[in-house]
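> Provide a 3D model corresponding to the input given below.
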Amino acid sequence: MKTLLILGAGKEQVPAITRAKSKGIYTVVLDMNPQAEGLKYADEYHIISTRDKKSLIDFVKNCDGKIDGVITIASDIPHMVSKVAEEIGVKHIPIEAACLTVDKLKMKEVLKKAGINVPPFRKINSLNDLKKFINEYAYPVVIKPVDNSGARGVLRLTEAVDLTWALNESKSNSRSGDVMVEKFLEGNQISTEGIMYEDEFYITGFADRNYEMLEKFSPNIIENGGDSPTLLSQDAKKLVNSEFEKAVRALDINWGPGKGDMIYSNGRAYVVEIAARLSGGNFCYDHVPLGTGVDIVDAYIDMAVGNSINTDCFKPKFQRGVAQRYFFPGIGKIKSISGLDKVKNMKNIVKVDFFIKEGDLIEKQSNHTTRVGYVIAVGKDKNEAVKFAEEAVKSVEFTFE
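Okay, here's the model as predicted:
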């Protein structure tokens, strides 16, 4: 029996744990939270922070038995995965590549040097730096921490936003204190995902991101799910995929997963960010399999432990509409939630989940981690899936004390 080390045991790592176990692979799971949901599914678990390099290395050095592979999904720690994997001598994304993707500024610098289309950007150290950039490129712009995820501290700045507040807010969400600014490009925002195997990059995920609530949550940038198949033309999709693959190769992700946040604007494809990991937000383990039958998590697990891969697994088996929408009920202490049973019984709703319960206090939604729940719907096409997802959201009622 092969053994897979999985870094992280949160809700979004559960699919990796359960898929590995279903394949007869022994799962060893690490997480600093003793209440993490995934721990109950693991064959073996240990309470260790997945960001504590020394503790991770000490663990694998003293681990009983052979570890055949190391992965995470939906957690922005590819550099930790690579460092642990190198320590035990198993397949991994190059450490330098993984480290580049968790520093958005360095990532953009490498991409720009390689000739990849990226929005104009700059590191900022002061309010004056921010004002200079705005004077040069005009509103709107985006300020963000160079080293965080989940849209924490990511703000879309317009004339109505206090720049001093925005700079401090973004810095407070940066682990290093470093922030950057980039031009906000109008256009179609796309989630892409793929995996590098034997020098071939297989793009398995492509969906339209939904930012219909951009003004409501301004200046915070909060995505309200996403839909597939894309509305883009085949030619536009090819441009996006081409720029995505060029970016992955420029960062030297020569094995394993790559995730892209892309924009199609004025006939050109741009890279916003590349992650050296599989995506969160249900994309890799729910959305893509439901829409195309491609299970990239399953394939990644096999790659990590050294099992053989039939590359047909990366090819779509079918195409149907998928739409995900989040619940944004308001702010306050929840008195009751009604309509959930109705939604669970809706024919085209395949998944509904909440991160809160009655009695919980909902605070202002400021990033993706503060969303309170979601539904995923399927349909014969994108429009039908969106219709079912939006009907489901409207069917749930929250009352507050």
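
> contacts and neighbour counts: CA atoms only from here.
Fine.

> What helices and strands are in contact with the helix or strand containing residue 249?
Assigned by DSSP states H and E, residue 249 belongs to helix 234-250. Applying 3 or more CA pairs under 8 Å, 6 or more residues apart in numbering; DSSP states H and E, one finds that helix 234-250 makes contact with helix 104-113, strand 256-265, strand 268-275.

> which one of these lies closest to residue 194?
Among those, strand 256-265 comes nearest to residue 194, with 5.4 Å by CA to CA.

> could you say what helices and strands the closest one packs with?
So strand 256-265, by 3+ CA pairs under 8 Å, 6+ apart, packs with strand 188-197, helix 234-250, strand 268-275, helix 296-305.

> what's the closest of the ones you listed to residue 27?
helix 296-305 (10.9 Å).

> can you give me how far the closest one is from the chain middle?
How far helix 296-305 lies from its chain's middle: 18 Å, per CA atoms, centre = their mean, to the nearest Å.

> Second chain to compare with the first, below:
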Amino acid sequence: MTDTLLICGIGSGMDRSLARVKEMGVRALVVTDRITERVWKSADICLEADPDDFTGVLSAIRAERPGRISGVMTLGYDNPPVVARLAAELGCPGVPVEVADLCTLKDRRIAALDRAGLPVPRFAVATTADAALAALNRIGLPAVVKPSDRTGSLGVAKLDALGTAREPVERALALSPTGHVVVEEYLTGTEHTVAGFAVDGRLRVTGFADREYGEKERFFPHFFEGGDTLPSVLDEAQRAEVVRTVQRGVDALGLTTAVVNTDILRTPDGRVYLLEITCRLTGARIATEIMPLATGVDPLPNAVRLALGRPLAEEELRPTRDRAVVQRYLPANGGTVEWVGDLAEIARTPGVHDVFWGLDLAPGTVLPPYRGGDEVLAGVITSGPDTAAAEALATRVLSRLPLRLTDRPAAPAPTP
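Next comes the predicted model:
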């Protein structure tokens, strides 16, 4: 009998990987709140529901009556608590619910890492703006405020003065379903993504990338991440130290058998901070396309095997190449689309793996002001003989996009 795999949630651009899931011979039951043409073509059953709503997803599945479901996973969508609850309800392999919660809820995660002795930023958890502002006296400025139970960069803001901190704190509180925020010390350094699998508690690394934050404060108080770069600027010893820190995080959070995605910060003096660790595939095509382009290691088949309770194919974890690959984003920041053209010609440029729009664009489309990482106007994935060449190509491609905007505000100057 063919196994039915429930894919609950598809991250930005990750619908491109759905066809490869189907190549593994499973029956794909996809639940998403954004049914794209790729989803329609690749899914055996497609249901529209909010992937963050456990009750709504379960109701949609029961109404469909798809038969026995053998596994549950997400394609780079940040909803491990829902995936864990679905796996438990449906009798599928999966991360324990309490572990998924611990990995996702920012207040619980940072407290658990702190208890385990891992380096974490000075932090406080608050339920009121007054309590959050009072915590700044201990944490110091600058600082960062984050909704405890929101994913990605939604509601995340830099606080650089007490006189202007209340508004972003209140916005973060309003965005939190439970009314909790984390206020953290603002750290500087290089940031990195380590992706892999925990099997019997041991970390198997499938990718190591640098996060591009050269214009991190371009849209202050919001943060802008410009993309990802492979190979890393860190040397072998520095990478090994980062991986050891991730292993400690795996141990601290009880990630015995799981997909692992992390956000690491390394300070100029070499101190390694585990800012985030969660149990899902790295999104935005990083784990499924960018890392495999660079190293030849494709984690997607093993992620499917893990969801179905099958052993990993260890031979697929070994790198087969070492190629420079970058992904770069152009942020959306207001304006009205006057004209938009076809990307096909520019996509044929040698060294371009893909160039894509991040939003649905048509003449008359009004773009939002930049408020976070999801507001990407366009992006490109390129490769080259080295990272400098790949990055230069990405910059040229993004400067030649077939797009004309009117009424676009001037870009704010970066904060010193």
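
> what's the TM-score for these two chains?
Superposed pair, TM-score by TM-score structural alignment, normalised by the length of structure 1: 0.93. Supporting alignment: 401 aligned residues with a CA RMSD of 2.2 Å.

> could the helices and strands packed on strand 256-265 of structure 1 go into a markdown table alongside distance to residue 45 of structure 1 and mean neighbour count?
Formatted as a markdown table, those follow (distance: least, CA to CA, whole Å; neighbours: other CA atoms under 10 Å):
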| stretch | distance to residue 45 of structure 1 | mean neighbour count |
| --- | --- | --- |
| strand 188-197 | 27 | 23 |
| helix 234-250 | 32 | 19 |
| strand 268-275 | 26 | 22 |
| helix 296-305 | 18 | 20 |
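
> Name the residues that touch the helix holding residue 249 of structure 1?
110-111, 114, 116-117, 192, 201, 203, 258, 260, 262-264, 267-271, 274 (CA atoms under 8 Å, 6 or more residues apart in numbering).

> That helix aligns to what range in structure 2?
Aligned using TM-score structural alignment, helix 234-250 of structure 1 spans residues 236-252 in structure 2.

> same question, stretch 370-389 of structure 1
Stretch 370-389 of structure 1 maps onto residues 375-394 of structure 2, going by TM-score structural alignment.

> Now for the aligned residue in structure 2 for residue 74 of structure 1: which residues touch it?
Taking TM-score structural alignment, residue 74 of structure 1 has residue 76 as its aligned residue in structure 2. Residue 76 of structure 2 is in contact with 9-12, 14, 280-285, counting by CA under 8 Å, 6+ apart.

> Then residue 91 of structure 1?
By CA under 8 Å, 6+ apart, the neighbours of residue 91 of structure 1 are 69, 85, 255, 304-306.

> ok, now how distant is the equivalent of residue 196 of structure 1 over in structure 2 from residue 328 of structure 2?
The alignment partner of residue 196 of structure 1 in structure 2, by TM-score structural alignment, is residue 198. Separation of residue 198 of structure 2 from residue 328 of structure 2 (CA to CA, to the nearest Å) stands at 29 Å.

> likewise residue 84 of structure 2?
32 Å.

> So those two - more neighbours on which side?
residue 84 (25 against 22; other CA atoms under 10 Å).

> just checking, the more buried one is part of a helix?
Yes - assessed with DSSP: H, G, I helix; E, B strand; the rest coil, residue 84 of structure 2 lies in a helix.

> And the residue lying closest to it once chain neighbours are set aside, how far from residue 81 of structure 2?
Once flanking residues are discounted, residue 84 of structure 2 sits nearest to residue 97: 5.2 Å by CA to CA, 6 or more residues apart in numbering. In this structure, residue 97 of structure 2 and residue 81 of structure 2 are 6 Å apart, going by CA to CA.

> No more questions from me, cheers.
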